[in-house]
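A.B. asks: Below are the sequence and a predicted model; questions follow.
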Amino acid sequence: MKIANDRFDADQDSAPLDMLSALFKAHGWPVTSAADELAGEIKGSWTTYQVKGLWRGEDNVLQILCLPEIRIPAEQMAAAHELVTLINEQMWLGHFDIWSSGGVLLYRNGNLLGDDGLLSIAQAQALIETAVEECDRFYPAFQFVLWGGKTPREALAAAMVDAAGEA
């Protein structure tokens, strides 16, 4: 995939938020950006995800957040935290969190970029695809716990069977 605009050629590594913005625009995904933050939307298999890129230049760290628009009710917080723990044991990249203010579920992946602080289009694509794929993979488990009455272990087992059965 070749993406170019007035500020850079995407065949070359670029500033992380510029590269992510170009990726979003190339796919036709809505995107807005500020100095150290990018926000957009991507339609997944189950829902539309809010995706954010946060850049911390002093450390060359790019954080990717993906929010599946799930709020955890107070009465189900313990079960949701247990499910998050079980899910995180299955993950190689990133992890799920529940924000203490508002009970918002999110996927988070922090990425330490090299000394130059640049990102390639392949890296940008992989980071965004991973975030959306992990949210899609575990979205049913949260549905099973929050609305299906399953225990966290039952929900995770059911979600993994469903995911394995998809073509």
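C.D. replies: Okay, I see it. Residues are numbered from 1 along each chain as shown.
A.B. asks: For the rest of this, base every contact and every neighbour count on C-alpha atoms.
C.D. replies: Noted.
A.B. asks: mind listing what the closest residue to G40 other than its chain neighbours touches?
C.D. replies: Spatially, and ignoring its direct neighbours in sequence, G40 is nearest to V31 (4.1 Å; Cα to Cα, 6 or more residues apart in numbering). Taking Cα atoms under 8 Å, 6 or more residues apart in numbering, we find V31 in contact with 21, 24-25, 38-41.
A.B. asks: For L38, see how far away V31 is.
C.D. replies: 7 Å (Cα to Cα, to the nearest Å).
A.B. asks: quick one, strands of this structure?
C.D. replies: 31-33, 37-43, 48-56, 61-67, 95-98, 105-112 (DSSP state E).
A.B. asks: winner for burial among these?
C.D. replies: Ranked by mean neighbour count, these are led by strand 61-67 with a mean of 22 (mean count of other Cα atoms under 10 Å).
A.B. asks: neighbouring contacts of it?
C.D. replies: Residues contacting strand 61-67 (Cα under 8 Å, 6+ apart): 16, 49-56, 104-113, 117, 127-128, 131-132, 135.
A.B. asks: cutoff 6 Å now
C.D. replies: The contact list for strand 61-67 (Cα atoms under 6 Å, 6 or more residues apart in numbering) reads 49-55, 106-113.
A.B. asks: List the buried residues for stretch 160-167?
C.D. replies: When neighbours are counted by 16 or more other Cα atoms under 10 Å, no buried residue of stretch 160-167 is found.
A.B. asks: Which helix runs longest in the protein?
C.D. replies: Taking DSSP state H as the criterion, the chain has its longest helix at helix 121-146.
A.B. asks: Included below, for side-by-side comparison, is a second structure:
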Amino acid sequence: MRQERSDFSRHDECPPVEMLGQLFEARGWSYEYVTEDELTGEVQGSWANYQLRAIWRSEDNVLQLLCLPDIRVPEDKRAAMFEVLGLINEQLWLGHFDVWSSTAMLLYRHGLMLGDDGMLSLSQAQMLIEVAVEECDRFYPAFQFILWGDKSPQDALACALVDAAGEA
């Protein structure tokens, strides 16, 4: 049974997919439950709309969050994209970027190990979403510089970080 929004407080903990559903509901973001253990939704970032997918694996108490910026990597750009992903992933403390082998979709992925009770707090849920969107926004220009600007991975990353540092 889902809690009503009026019962939702920042100290509550509940099953992770349910907590994320409550967070999406409170923020007015579109979402839907794929299964009891999976939620998909959409969040507006600075550069694009990002599809978010949360998948709960109860046997390990792990919540996996995927953030997809709707970027497909064509075959001729994969080597450069994998190189820039390596450079980017060296800088990340949480999560990593990857390209799905079956669809060539770029994604950010983070697995969050929860305690024995398998509960997620509101602050954990907010941080999980915020970090995913911030990292996608931070490096989105680098991906575009490779795909559309034919820049080298090093130049794409340098240009993207200069542009991001210059934003107010």
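C.D. replies: All right, it came through fine. Bear in mind that the values here come from a model prediction, so they are computed numbers and not experimental data.
A.B. asks: Any idea what the TM-score is?
C.D. replies: The TM-score (TM-score structural alignment, normalised by the length of the first structure) is 0.95; 165 aligned residues with a Cα RMSD of 1.6 Å.
A.B. asks: re the thing from before, average distance between the longest helix of the first structure and the second structure?
C.D. replies: With mean Cα distance after the TM-score superposition for the first structure, helix 121-146 of the first structure departs from the second structure by a mean of 0.3 Å once superposed.
A.B. asks: what comes up buried for that helix?
C.D. replies: So helix 121-146 of the first structure, judged by 16+ other Cα under 10 Å, has buried residues 121, 124, 127-128, 130-132, 134-142, 144-146.
A.B. asks: between it and strand 48-56, how big is the angle?
C.D. replies: Angular relation of helix 121-146 of the first structure and strand 48-56 on a 0 to 180 degree scale: 130 degrees, by axes from the mean of the first three to the mean of the last three Cα atoms, to 10 degrees.
A.B. asks: Show me what helix 121-146 of the first structure is packed against.
C.D. replies: On a contact count with 3 or more Cα pairs under 6 Å, 6 or more residues apart in numbering; DSSP states H and E, helix 121-146 of the first structure meets helix 152-165.
A.B. asks: hmm, try it at 7 Å
C.D. replies: helix 16-27, helix 152-165 (3 or more Cα pairs under 7 Å, 6 or more residues apart in numbering; DSSP states H and E).
A.B. asks: winner for burial among the ones you listed?
C.D. replies: The highest mean neighbour count among those, using mean count of other Cα under 10 Å, belongs to helix 16-27: a mean of 20.
A.B. asks: Are there helices or strands packed against that helix, and which ones?
C.D. replies: On a contact count with 3+ Cα pairs under 7 Å, 6+ apart, helix 16-27 of the first structure meets helix 121-146.
A.B. asks: Give me the angle between the helix it packs on and helix 16-27.
C.D. replies: Between the axis of helix 121-146 of the first structure and that of helix 16-27 there is an angle of 80 degrees, by the same axes, to 10 degrees.
A.B. asks: Helix 121-146 of the first structure vs helix 152-165, what angle?
C.D. replies: Taking the same axes, to 10 degrees, one finds helix 121-146 of the first structure and helix 152-165 inclined to each other by 130 degrees.
A.B. asks: follow-up on the earlier one: could you dump the contacts of V31 of the first structure into CSV and include distance to D97 of the first structure?
C.D. replies: As requested, the contacts of V31 of the first structure are arranged in CSV below (distance: Cα to Cα, whole Å):
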residue, distance to D97 of the first structure
S21, 25
F24, 24
K25, 28
L38, 20
A39, 18
G40, 19
E41, 19
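A.B. asks: distance of W47 of the second structure from C136 of the second structure?
C.D. replies: Distance from W47 of the second structure to C136 of the second structure, by Cα to Cα: 9 Å.
A.B. asks: The helices and strands packed on helix 121-146 of the first structure: which one's closest to D9 of the first structure?
C.D. replies: helix 16-27 (9.4 Å; Cα to Cα).
A.B. asks: Including distance to L156 of the first structure, could the strands of the first structure go into TSV?
C.D. replies: Output for the strands of the first structure, formatted as TSV (distance: least, Cα to Cα, whole Å):
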stretch	distance to L156 of the first structure
strand 31-33	32
strand 37-43	23
strand 48-56	20
strand 61-67	19
strand 95-98	14
strand 105-112	16
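A.B. asks: Let me know which of those strands is the nearest to E154 of the first structure.
C.D. replies: Nearest to E154 of the first structure, of the strands of the first structure and by Cα to Cα, is strand 95-98 at 18.2 Å.
A.B. asks: What lies in contact with that closest one?
C.D. replies: Outside strand 95-98 of the first structure, the residues that touch it by Cα atoms under 7 Å, 6 or more residues apart in numbering are 84, 88, 104-109.
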